[in-house]
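> coordinates only, no sequence provided:
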């Protein structure tokens, strides 16, 4: 269809809503008829995503992920060989690690104890790191909690020396911005922890992790909640997981 300036769009006649959560400012495909300056919509849905294989067929091995290499890591035969030979690789991913909750700390200690004999490649811990926002003492409380976590990890030197610890801030963690990407947790909060776990990485949110040919994006956000809140039409069946795919 050519470019037209629609004076009015009528959605009351929509009979078919495809699966998905349609929010404000999203791209959509609308099917219907145009009559006397009015576009009557009969079917409404989201455009189909393009597969990675299709994109690669046009752009080749250009590195879209980031990093120092101009060529994507998936094209590296050397890294693919290393990945195939190293069958013991393991990433432990946790979210909403509430460091001010005694039960969470107890379970973390059990987790670290269990992995101490066989350290995984990385622990990726995502916020929020406090169970509830502390308006006046948030930063101080979080600083004390990280110091306690550092003391706990000091009991497991093999984990500190072998595993990579990555911390991704959550929506309520104290950072200097409310827009994405969220910056790292301020150094004033984590200095004490990093003295005990010097190899720890405090990343932005979202962050990118590259392991051999694997390209991993870690994004900690209540995105489904926000999509439901801004949804133009809520799914009739109410089964949100069936309408969200990443």
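Cool, got the structure. Note that the structure is predicted; figures quoted are calculated from it, not measured.
> from now on I want contacts and neighbour counts done on CA atoms only, so please keep to that.
Will do.
> all helices of this structure, in order?
52-59, 77-85, 102-115, 138-153, 157-162, 187-196, 223-229 (DSSP state H).
> the most centrally placed residue in the chain: what's it in contact with?
Ranked by distance to the mean C-alpha position of the chain (C-alpha atoms, centre = their mean), the top residue is residue 219 at 1.3 Å. By C-alpha atoms under 8 Å, 6 or more residues apart in numbering, residue 219 lies in contact with 205-207.
> how near is it to residue 183?
12 Å (C-alpha to C-alpha, to the nearest Å).
> shared neighbours of the two, which are they?
Jointly contacting residue 219 and residue 183 under the rule C-alpha under 8 Å, 6+ apart are residue 205.
> got another, please set it beside the one above:
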């Protein structure tokens, strides 16, 4: 504090990041997914299963548009999206070991589902067609799980985070074809040991976060270590241990559920479904990636929990 009353800052940085293993050692086996205390023997057994599951794969797609917009150029994009999705499903249906999990993230509509939106019945039918498309691939229907995460402009009660799962009205037709489909909130987290016996804590979020973070910057990030905006974003959310460290005026948060956005202990994987360029980055042991916008450029990603490797993929054309 200077004599004239000005508070001068010489250095401003992030709070230190606590390593995941250090956090777990202090928690003494406490399961943050509500499973109580997990014995050390069980943790070791699950870790062993993870290393043996060399064929397990998660396929993640963001911006899977299903609607039929009136705008001609947008209608072309939506039609191409469904065609591209069929190509992806056909490709994985023909491999020797099908993916364990498909994660389909919104937005599921090319237009915001706000008060001016009047095509909910049509969108409901399009979800039904998606269910038919998946059910037509018998190996995927039998051996893969499908998880749906709503986007920021999908149908819901508000723009505040966390966003609840897609309304039951929209997904009923799809569930007739895929009864075991999973519909979750945004953000969501899952630990595959509950279904696949693999201890892979994962966080999934979709909010066009990079754009909002850059707009809210008071001081431009330093380029000494990297000039990549995505890498700056990953460093920010991991050090802040929060998926959305923005002012409430920029992004409202339902305060009673703010804990759903926290990143403690740090997960193995963070998936940021952003409209920005497809990107993957490993930071302090955390794998973070953006699968890209499937509707706009046909990009998606595949993640292998055994090796914690990300395969960034794209369809031609």
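Cool, the structure landed. Values in this document were obtained by computation on a predicted structure and should not be read as measured data.
> give me the TM-score for this pair.
TM-score for the superposed chains, counting by TM-score structural alignment, normalised by the length of the first structure: 0.78, backed by 213 aligned residues with a C-alpha RMSD of 2.3 Å.
> ok so, going back, leaving out sequence neighbours, find the closest residue to the residue mapped onto the residue nearest to the centre of the first structure from the second structure.
Under the alignment (TM-score structural alignment), residue 219 of the first structure pairs with residue 205 of the second structure. In space, and not counting its chain neighbours, residue 205 of the second structure is closest to residue 187: 4.5 Å by C-alpha to C-alpha, 6 or more residues apart in numbering.
> equivalent analysis for residue 151 of the first structure, please.
Among residues not flanking residue 151 of the first structure along the chain, residue 196 sits closest, at 7.3 Å (C-alpha to C-alpha, 6+ apart).
> what of residue 94 of the first structure?
residue 125 (4.9 Å).
> how about residue 159 of the second structure?
residue 152 (6.8 Å).
> that neighbour contacts residue 185, doesn't it?
No. Checked against C-alpha atoms under 8 Å, the pair residue 152 of the second structure and residue 185 is beyond contact range at 10.9 Å.
> sorry, back to before: quick one: the residue nearest to residue 159 of the second structure from residue 187 of the second structure, how far?
In terms of C-alpha to C-alpha, residue 152 of the second structure sits 10 Å off from residue 187 of the second structure.
> enumerate every residue touching the residue sitting furthest away from the middle of the first structure.
Most distant from the centre of the first structure: residue 36, at 45.5 Å, with distances by C-alpha atoms, centre = their mean. Contact analysis of residue 36 of the first structure by C-alpha under 8 Å, 6+ apart lists nothing.
> what's the local residue count around the residue mapped onto residue 120 of the first structure from the second structure?
Correspondence of residue 120 of the first structure to the second structure, assessed by TM-score structural alignment: residue 99. Neighbourhood size, residue 99 of the second structure [other C-alpha atoms under 10 Å]: 22.
> hmm, residue 99 of the second structure is touching residue 144, no?
Yes. With contacts counted by C-alpha under 8 Å, residue 99 of the second structure reaches residue 144, the gap being 6.0 Å.
> quick one: the strands in the second structure?
30-31, 36-37, 58-62, 101-105, 145-149, 182-183, 188-191, 201-205, 269-272, 279-283, 286-290, 299-304, 309-314 (DSSP state E).
> I'd like those as a markdown table, with distance to residue 128 of the second structure appended.
Shown next, in a markdown table, are the strands of the second structure (distance: least, C-alpha to C-alpha, whole Å):
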| stretch | distance to residue 128 of the second structure |
| --- | --- |
| strand 30-31 | 36 |
| strand 36-37 | 38 |
| strand 58-62 | 18 |
| strand 101-105 | 15 |
| strand 145-149 | 14 |
| strand 182-183 | 15 |
| strand 188-191 | 23 |
| strand 201-205 | 24 |
| strand 269-272 | 26 |
| strand 279-283 | 31 |
| strand 286-290 | 27 |
| strand 299-304 | 22 |
| strand 309-314 | 25 |
